[in-house]
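Q: mind folding the following:
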Amino acid sequence: MTTLAPDVGVDTLIDHVRRLVECESPSADAVALARSADEVAALGEELLGVAPERITLDGTPHMRWRFGAQTRVLLVAHHDTVWPLGTLARLPFEVVDGRLTGPGCFDMKAGLVMALHAVASLDDRDGVTLLVTGDEELGSPSSRGLIESTARDAHAALVLEASADGGALKLERKGTSWYEVSITGRAAHAGLEPEKGVNATVELARQVLAVAALAKTGLGTTVTPTVAQSGSTTNTVPASSSFTVDVRATTMAELERVDAAMRALQPVIPGAGLDLRGGINRPPLEASASAGLFATAERLAAELGLGPVEGTSVGGASDGNFTAGIGVPTLDGLGAVGGGAHAEDEHVLVAELAPRTQLLARLVAEVLSEETP
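A: All right, here's what the predicted structure looks like:
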């Protein structure tokens, strides 16, 4: 049987989400993350009957429950959030009019609780692995290799990131790149002898325009200059400047095109210097990686009487980009239904918690039952 046990209902799910939300876990706070990992491990041991493997990489705590010798279905979740320590005092955990609120509830502590309950409901867990990482909101710098090595031979990866609008599953995610362009000029007095300087701000302006022109909106490729810094005082020709660039694309070919163009940037102003850091961070999750699993989810949702399940494409990236990038069929957005990720109105729709957990459990069981990937 792969549905929730009779004594596990929405009240229990809410209580478990409360436990995790009230243990704040900002990605950059090592002490808070350690407390959160302890809480997740304790809840997981209560539900699954076994403690997780604790894996610390670059000071970041990750957890992994593995059942059986081979991973056939990988559930991917994270316990870190974007909210700074102390947010809970301003945005406390609450359930009002069917909406559950609190920092990190939607992204993605409710999804993590759903994963634990879905695995706990399985009669046979052989072949199931649940991986909970602690740095997803930072771009998974320490956990990427762990995710990819754990997923390597899996038949499917199921990602517990929150759903898209209306509960839609995420069938495509853009790949991402990040760059920092640093420019060196030469300082001079802006009033007495500006001609002796090399103006890093002017060079920055020209580079920003060149970089922004790399976007191809018709292909869904965005190239967005973001944070910029330049100069030191109002009466000095700036000797240095820098700006960062956010790149999103639906195909690996587009990420590689932009990457090559970024690496080919050259200074325009004589005497200026240019240095580039960064590169491709996450490959795209393309529709071909999710199509089969989405069809199965649609069928199972109908069998459970949950109504039609929608699918959509989104610009944001997740750890599902990594699993899809190594060729593992991947379905994302299987977590909570609600809205407001990273926003003040972050919330979870309580009525969807149990049904979506049942759908997840059925999907895991279905993949386990398949003879081949």
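Q: please count neighbours and contacts with C-alpha atoms only from this point.
A: Fine.
Q: which strands or helices does the strand or helix carrying Gly292 pack on?
A: For Gly292, the host element (DSSP states H and E) is helix 287-303. When contacts are defined as 3 or more Cα pairs under 8 Å, 6 or more residues apart in numbering; DSSP states H and E, helix 287-303 packs onto strand 169-173, strand 330-331, helix 353-369.
Q: in it, what's buried?
A: By 16 or more other Cα atoms under 10 Å, the buried positions in helix 287-303 come out as Ala287, Ala289, Ser290, Ala291, Leu293, Phe294, Ala297, Glu298, Leu300, Ala301.
Q: give me the neighbour count for Asp90.
A: You called it Asp, but residue 90 is Arg. A count of nearby residues for Arg90, using other Cα atoms under 10 Å, gives 9.
Q: ok, it to Thr101 distance?
A: Distance, Arg90 to Thr101, by Cα to Cα, to the nearest Å: 12 Å.
Q: same check, this time on Glu256
A: 40 Å.
Q: who has more neighbours out of those two?
A: Set Glu256 next to Thr101 and count neighbours by other Cα under 10 Å: Thr101 wins out with 25 against 15.
Q: separation between the spatially closest residue to that one that is not a sequence neighbour and Thr87?
A: Excluding the flanking residues, the one nearest Thr101 by Cα to Cα, 6 or more residues apart in numbering is His347, at 4.6 Å. For His347, the distance to Thr87 (Cα to Cα) stands at 15 Å.
Q: here is the second sequence; please produce its structure so I can put it next to the first one:
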Amino acid sequence: MSHPNDPTLRSFIDIDPASNFPIQNLPYGVFSAKDGLVPRVGVAIGDYVLDLCELDQDGRLDVGELGVFAAPSLNRFMALGPKVWSRTRARISKLLRHDNPDLRDNDELRRRALVPIKDAKLYLPIAVAGYTDFYSSKEHATNVGAMFRDRTNPLLPNWLHIPIGYNGRASTVVVSGTTVRRPRGQLKPPREELPSFGPCKRLDFELEMGVVVGQPSPMGEMLTEQQAEEMIFGFVLLNDWSARDIQQWEYVPLGPFQAKAFATSISPWIVTREALEPFRVHGPAQEPTPLSYLRQAGANNYDIVLDVGLRTPRMNEPQNICRTNFKYMYWSSVQQLVHHASSGCAMNVGDLLGSGTISGPEESERGSLLEISWNGTAAIELPGGEKRTFLEDGDSLTMRGWCQGNGFRVGFGEVEGTIVPAL
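A: Take a look at the predicted model:
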């Protein structure tokens, strides 16, 4: 039987080559439909959602646990482990092949199991157990260090030795399409003697990827590179909204707090690690060589094109303001997970790890407005004479990502959020 990543595979469903969701992808999500279905697990294929709950009830899937897809999150399925993930993806791929009549020629099952994406409501795909955000793009850290520290020595002494991160708020991780309310917080401009409390004036996005942890690790134990890799279920697009002025006042000495706690948006579709396998690449050379527990033998980065569009209330279509690539990340997702557990920290099913802002070497590849506008000193020119240094109320930010194959793309869809005024 052909592997689900085989580039020659075709589905009986007609799929545009520019679609994010060919048969080589099969990302997981949680959805409901207009006919009153309660939220359940599905897979995106072309312009449809394949209802795994219907297939499971019809006896077409065998995951070893009844009702695992009749759930409002993927956590129960992820807990079954990598062998079940792989076997299930292979079974779904086989059912969708152009030369397999099991689903193709079963009109009744097809009617029940294939829901047009336009008729589906998409939900947060996981119950987020914990959320950690990293700071792992050398280009981003260099830009920020040059702005606020020292242009000649922008990286802090520990940055090249350790994946820097902080624990964020799982409670405010939301799915694409959720509006984001402008946060309030303590503000202290440099020329003011005392802080004040009010709406953020320097609201930003951060272009990131999110790692979805699908297997737990015990408290008190470390992880090997292979163990960490096998714990990763898949990846989502992630926008870690940031209140730069709140952050500037609060982050010393313990790092970000309220400036990042108000909202983190993720895409509704989780692209599995297995689907990304053909797009693995080695990351940048790491110098100095990391400590032994962080050394990696494998190619743990991914060639994922990332695109950011900004639309103001006066614009009909978003304007591209950034295009970069996940392959630039200095610290890989596997290294981040290994380091996270290295103190003995237990990892849980449903943990979410943000990669940190993804920037590249070129000005067009900067993954935040902080960098694009160089801390507000260089405004973005938009259609109709509008300008932006940071986000204003009514602005919509959309991120997209995909891996380009030969005649198909393995995509993530998009993560979108629109800013609404502070209360």
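Q: how close are the two chains, by TM-score?
A: After superposition, the two chains reach a TM-score (TM-score structural alignment, normalised by the length of structure 1) of 0.27; 180 aligned residues with a Cα RMSD of 7.2 Å.
Q: can you tell me which of the helices and strands packed on helix 287-303 of structure 1 is nearest to Ile280 of structure 1?
A: Each of these has some distance to Ile280 of structure 1 by Cα to Cα; the shortest is strand 169-173, at 14.4 Å.
Q: and whichever helix or strand Asn320 of structure 2 is part of, what does it pack onto?
A: Following DSSP H and E, the helix or strand that holds Asn320 of structure 2 is strand 319-325. Packing partners of strand 319-325 of structure 2 (3+ Cα pairs under 8 Å, 6+ apart): strand 305-311.
Q: again, only this time at 10 Å
A: If you count contacts as 3 or more Cα pairs under 10 Å, 6 or more residues apart in numbering; DSSP states H and E, strand 319-325 of structure 2 packs onto strand 207-213, strand 305-311, helix 369-372, strand 380-381, strand 396-404.
Q: just give me the neighbour total for the closest residue in space to Ala120 of structure 1 that isn't next to it in sequence.
A: Distances taken as Cα to Cα, 6+ apart place Leu48 nearest to Ala120 of structure 1, at 5.4 Å, with adjacent residues excluded. Burial of Leu48 of structure 1 is recorded as 18 neighbouring residues (other Cα under 10 Å).
Q: which stretches of the stretch 101-250 of structure 1 form strands?
A: Taking DSSP state E, counting those that start in this stretch to define them, one finds strands in the stretch 101-250 of structure 1 at 128-133, 156-159, 169-173, 175-184, 222-230, 240-249.
Q: and the first one with helix 353-369, angle?
A: Looking back up the chat, that one is strand 128-133 of structure 1. Relative orientation of strand 128-133 of structure 1 and helix 353-369, computed by axes from the mean of the first three to the mean of the last three Cα atoms, to 10 degrees: 120 degrees.
Q: packing partners for strand 128-133 of structure 1?
A: Packing partners of strand 128-133 of structure 1 (3+ Cα pairs under 10 Å, 6+ apart): helix 30-48, strand 53-57, strand 60-66, strand 73-78, helix 110-120, helix 144-151, strand 156-159, helix 353-369.
Q: rerun at 6 Å
A: strand 60-66, strand 73-78 (3 or more Cα pairs under 6 Å, 6 or more residues apart in numbering; DSSP states H and E).
Q: deepest-packed of these, please.
A: strand 73-78 (a mean of 27; mean count of other Cα atoms under 10 Å).
Q: residue contacts, Ser313 of structure 1?
A: Shown in contact with Ser313 of structure 1 (Cα atoms under 6 Å, 6 or more residues apart in numbering): Lys170, Leu171, Glu172, Arg173.
Q: how about Ile147 of structure 1?
A: Going by Cα under 6 Å, 6+ apart, Ile147 of structure 1 touches no other residue.
Q: switch the helices and strands packed on strand 128-133 of structure 1 over to TSV; also include distance to Val247 of structure 1.
A: Conversion of those to TSV gives the following (distance: least, Cα to Cα, whole Å):
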stretch	distance to Val247 of structure 1
strand 60-66	26
strand 73-78	23
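Q: give me the buried positions along the next helix or strand after the helix holding Gly292 of structure 1.
A: From helix 287-303 of structure 1 onward toward the C-terminus, using DSSP H and E, the following helix or strand is strand 311-314. Buried positions in strand 311-314 of structure 1, judged by neighbour count with 16+ other Cα under 10 Å: Gly311, Thr312, Ser313.
Q: could you dump the residues you listed to a markdown table with distance to Leu331 of structure 1?
A: Shown next, in a markdown table, are these (distance: Cα to Cα, whole Å):
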| residue | distance to Leu331 of structure 1 |
| --- | --- |
| Gly311 | 10 |
| Thr312 | 11 |
| Ser313 | 12 |
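Q: max-length helix in structure 2?
A: If you go by DSSP state H, structure 2 has its longest helix at helix 82-96.
Q: distance of Gly111 of structure 1 from Leu75 of structure 1?
A: According to Cα to Cα, Gly111 of structure 1 stands 10 Å off from Leu75 of structure 1.
Q: no no, Gly278 of structure 1
A: From Gly278 of structure 1 to Leu75 of structure 1 the distance is 29 Å (Cα to Cα).
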